[in-house]
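Visitor: Just to be clear, the model below is a prediction. Sequence and coordinates:
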Amino acid sequence: MAITRDSDLHMRRLSRNLGLGVVLLGFVAIVFGLTIVKVERGGKIEAYDHQPRTSMLPPPEAAK
């Protein structure tokens, strides 16, 4: 059995590769979309940067 360019094995590999490419592009699109949303709402998202977060500090009235 000679393996030609249009053999069944090549066609199955091509369809798997195309499916995997679509899945990877979908994943990249989701990560990119989440990144854009986080950047646009930068003031509302607090990251850990070795500083106390203002939302975790007690209110000014309780500090007295």
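Guide: Here it is on my side, so go on. Given the structure is predicted, the values throughout are model-derived calculations rather than measurements.

Visitor: Going by C-alpha atoms from here, please, whenever you check contacts or count neighbours.
Guide: OK.

Visitor: Please, where are all the helices along this protein?
Guide: For the chain, applying DSSP state H gives helices covering 8-40.

Visitor: What is the neighbour count of the residue lying closest to residue 46 once chain neighbours are set aside?
Guide: Distances taken as C-alpha to C-alpha, 6 or more residues apart in numbering put residue 53 closest to residue 46, at 7.4 Å, once the chain neighbours are dropped. As a burial measure, the neighbour count of residue 53 was computed by other C-alpha atoms under 10 Å and equals 11.

Visitor: Use this one as the comparison:
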Amino acid sequence: MAEPVTDRRLTPAEQASRRRRSIALALALVGMVVLFYVLTIAKLGPSLFDRAL
């Protein structure tokens, strides 16, 4: 098996690439959460707001 890399310093280009990838993943996750929320509200329909509290 391959031995794990220990204490490897990333170059500035690698750090920037990792940061962009992390931001893209975070935005994708937030987008999916918003999409699921909107679809759930749309599926429940207007009756969701007509119920007694």
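Guide: Happy to help now that I have it. Keep in mind it's a predicted model, so treat the numbers as computed, not measured.

Visitor: Distance check, the residue nearest to residue 46 of structure 1 against residue 45 of structure 1.
Guide: The spacing between residue 53 of structure 1 and residue 45 of structure 1, counted by C-alpha to C-alpha, to the nearest Å, is 11 Å.

Visitor: if I line the two up, what does residue 30 of structure 2 land on in structure 1?
Guide: Correspondence of residue 30 of structure 2 to structure 1, assessed by TM-score structural alignment: residue 27.

Visitor: and that match, how many residues sit next to it?
Guide: Residue 27 of structure 1 has 12 neighbouring residues, counting by other C-alpha under 10 Å.

Visitor: so how far is residue 8 of structure 1 from it?
Guide: Distance from residue 27 of structure 1 to residue 8 of structure 1, counting by C-alpha to C-alpha: 29 Å.

Visitor: same thing with residue 55 of structure 1?
Guide: 61 Å.

Visitor: who's more crowded, those two?
Guide: Neighbours were counted for residue 55 of structure 1 and for residue 8 using other C-alpha under 10 Å; residue 8 has more, 11 against 8.
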